[in-house]
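Peer 1: Next comes the sequence, and after it the predicted model I'd like to discuss.
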Amino acid sequence: MFRDKKISVLILVLLAIIVLTFSGCGSNGTGSGYDLRENLDIAWGHFAGADYSDAIDKFNEVLDNVSENAEAYLGLGWSHAFLGQLPDAVANFGLVSGQPEIVDAYMGLAAVYRDLPNYQAAISNADDVISADSSYQFSRRTSIDYRDAHLIKAQSYYRLGSSNFPEAHIEVNYLCDDLGLDPVPDPSTLEPAEYEQALVDKIAELTALISD
């Protein structure tokens, strides 16, 4: 009799383990039946379609279900950035950690800080992008790449004033070489006003070619 009871208890334990195991299947690790990957993909689909408000809602839904997720914070950062909600973009980019999301966050922060503006922070984050991957490309918006990082540096150095024109010149001529454009002449060959005009004109040309 006791043997039969032990067998019954063992069967119940095994059934409980099976139920618990299968209740977690399809949830991508959340343990609640919530499909993390599927919902992140839906959110990025909104982002790809420039439906940034819907993307924000979906990324927030993801965080409501999984609490912490670097990819969701990244999506929120970029979505807020494209809506011009720059402080919200900075806040969410700041919550991103780990590879590869962190490099995408650096790129977003570089662009946002340029526009706030905080030019030194823009330069620092653009440097982080280039240091991490000199041929960087944002997989969720492939038109954003390493050229944007160099352009942000050029724009920011120029806007910091004439003492930073040499650094702007380096970034501008890097991009000119990369894109097969005529470079800005050496400043020693031009009058100061002519040189500044040549520099600002080339930055404007590059901005039109590169900016998303």
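Peer 2: Received it, and whenever you're ready, just let me know what you need.

Peer 1: Could you use CA atoms for every contact and neighbour count after this?
Peer 2: Will do.

Peer 1: mind listing what's buried in the lengthiest helix in the chain?
Peer 2: In the chain, assigned by DSSP state H, the helix with the most residues is helix 2-23. Buried residues in helix 2-23, counted by 16 or more other CA atoms under 10 Å: none are found.

Peer 1: Packing partners of it?
Peer 2: For helix 2-23, not one helix or strand is in contact under the criterion 3 or more CA pairs under 8 Å, 6 or more residues apart in numbering; DSSP states H and E.

Peer 1: next helix or strand past it?
Peer 2: Next in sequence after helix 2-23, counting helices and strands by DSSP states H and E, comes helix 36-48.

Peer 1: Can you name every helix or strand that that following helix contacts?
Peer 2: helix 52-66, helix 70-82.

Peer 1: ok, structure two:
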Amino acid sequence: MMMNLFSSFDPSTNFTFSLNWLSTMIGLLIIPLSFWLIPSRLHMIWLKIIITLHKEFKILIGYNKTQGSTLIFISLFSFILFNNFLGLFPYIFTSTSHMVLTLTLALPLWLSFILYGWFNHTIHMFAHLVPQGTPPILMPFMVCIETISNIIRPGTLAVRLSANMIAGHLLMTLLGNTGPMLNMMMINFLIITQILLLILESAVSIIQSYVFAILSTLYSSEVN
């Protein structure tokens, strides 16, 4: 019996050791199996996605920057995408719906970008605090606003991903709990609604992993 509605998202099991967080690694175990058959359809599709992401990230980072830097963000996209999709399966813990994982991904990335920018491009980072064309009287306020917006970036990245993942799962849980109280006609309507929500959640899983990766790329491009 759940004490409250959100307890369904707690990372705990009936065992002495919590096995829920192991779902984070299942995707990493699945990936090598697809390379036994090359070129398989799955491999070709995934290769097409990686090449498309590489081109987009390269435009944002810049063609003259460090070679291979897009691989960091492609790996980040792949890792979040696998975990988002695994959470849609029954009885599999959605690790990306917890701030523990999302902050672990966002905070080191943001901190490394900030430290690299301030140590290597100090004047450039100071120039970013005051947008071009700002009136002199507004400059102190713009510095405060830009500083706050820079500080809250890892928090917004983490909250955006976890909130979007938990919202859809919560809605599906709420609708699913009403099943035993409905008649046959309403149950059919509920099943159709749940299928549509599942399709929506699949799209959200792709979009949120892309948004996380693309925003991380934009933050890294600002410090160069």
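Peer 2: That came in fine, so what should we check first? Computed from a prediction, not measured in an experiment: that's the story for all the values here.

Peer 1: Got a TM-score for the two of them?
Peer 2: Overlay of the two chains. TM-score (TM-score structural alignment, normalised by the length of structure 1): 0.27; 96 aligned residues with a CA RMSD of 5.4 Å.

Peer 1: Output the helices and strands packed on helix 36-48 of structure 1 as JSON lines; include the columns mean neighbour count and distance to Ile18 of structure 1.
Peer 2: Formatted as JSON lines, the helices and strands packed on helix 36-48 of structure 1 follow (neighbours: other CA atoms under 10 Å; distance: least, CA to CA, whole Å):
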{"stretch": "helix 52-66", "mean neighbour count": "19", "distance to Ile18 of structure 1": "24"}
{"stretch": "helix 70-82", "mean neighbour count": "25", "distance to Ile18 of structure 1": "31"}
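
Peer 1: With distance to Asp115 of structure 1 as extra columns, can I get the ones you listed in CSV?
Peer 2: Shown next, in CSV, are the helices and strands packed on helix 36-48 of structure 1 (distance: least, CA to CA, whole Å):
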stretch, distance to Asp115 of structure 1
helix 52-66, 19
helix 70-82, 10
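
Peer 1: what's the closest of these to Ile11 of structure 1?
Peer 2: Across the helices and strands packed on helix 36-48 of structure 1, Ile11 of structure 1 has its closest neighbour in helix 52-66 (32.9 Å, CA to CA).

Peer 1: From the contact counts, what lies against that closest one?
Peer 2: When contacts are defined as 3+ CA pairs under 8 Å, 6+ apart, helix 52-66 of structure 1 sits against helix 36-48, helix 70-82.

Peer 1: ok, and what's touching it?
Peer 2: Residues outside helix 52-66 of structure 1 that contact it (CA atoms under 8 Å, 6 or more residues apart in numbering): 30, 34, 36, 39-40, 42-47, 69, 72-73, 75-76, 79-80, 82-83.

Peer 1: can we see that at 6 Å?
Peer 2: Residues outside helix 52-66 of structure 1 that contact it (CA atoms under 6 Å, 6 or more residues apart in numbering) are Ala43, His46, Phe47, Ala72, Leu76, Ser79.

Peer 1: Most widely separated two among those residues?
Peer 2: Greatest spacing in the contacts of helix 52-66 of structure 1, by CA to CA: His46 and Ala72 (12.8 Å).

Peer 1: need the strands for structure 2, in chain order.
Peer 2: Counting by DSSP state E, one finds no strands in structure 2.

Peer 1: For Ala132 of structure 1, find the nearest of the helices and strands packed on helix 36-48 of structure 1.
Peer 2: Using CA to CA, the helices and strands packed on helix 36-48 of structure 1 put helix 70-82 closest to Ala132 of structure 1, at 17.1 Å.

Peer 1: need the next SSE after the closest one, C-terminal direction.
Peer 2: Counting by DSSP H and E, what follows helix 70-82 of structure 1 is helix 86-93.

Peer 1: between that following helix and helix 70-82, how many degrees?
Peer 2: Here helix 86-93 of structure 1 runs at an angle of 170 degrees relative to helix 70-82 (axes from the mean of the first three to the mean of the last three CA atoms, to 10 degrees).

Peer 1: possible to save the helices and strands packed on helix 52-66 of structure 1 as TSV with distance to Phe165 of structure 1?
Peer 2: Listed next are the helices and strands packed on helix 52-66 of structure 1 as TSV, based on distance: least, CA to CA, whole Å:
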stretch	distance to Phe165 of structure 1
helix 36-48	36
helix 70-82	28
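
Peer 1: Out of these, which is closest to Leu12 of structure 1?
Peer 2: helix 36-48 (31.0 Å).

Peer 1: Could I get the buried residue list for the closest one?
Peer 2: Those would be Leu36, Asn39, Leu40, Ile42, Ala43, Trp44, Gly45, His46, Phe47, for helix 36-48 of structure 1 by 16+ other CA under 10 Å.

Peer 1: Between the residues you listed, which sits nearest Thr207 of structure 1?
Peer 2: Taking CA to CA as the measure, Thr207 of structure 1 lies nearest Phe47 of these, at 22.9 Å.

Peer 1: got the contact list for that closest one?
Peer 2: Counted by CA under 6 Å, 6+ apart, Phe47 of structure 1 has contacts Ala55.

Peer 1: Mind doing that once more with 10 Å?
Peer 2: Listed by CA atoms under 10 Å, 6 or more residues apart in numbering, the contact partners of Phe47 of structure 1 are Asp41, Ser53, Asp54, Ala55, Ile56, Gly75, Leu76, Trp78, Ser79, Phe82, Arg140, Arg141.

Peer 1: which pair in the residues you listed spans the largest distance?
Peer 2: Asp41 and Phe82, at 18.5 Å, using CA to CA across the contacts of Phe47 of structure 1.

Peer 1: need the contacts of Phe47 of structure 1 in TSV with distance to Ile123 of structure 1, can you?
Peer 2: Listed next are the contacts of Phe47 of structure 1 as TSV, based on distance: CA to CA, whole Å:
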residue	distance to Ile123 of structure 1
Asp41	31
Ser53	28
Asp54	31
Ala55	28
Ile56	27
Gly75	22
Leu76	22
Trp78	18
Ser79	21
Phe82	20
Arg140	22
Arg141	21
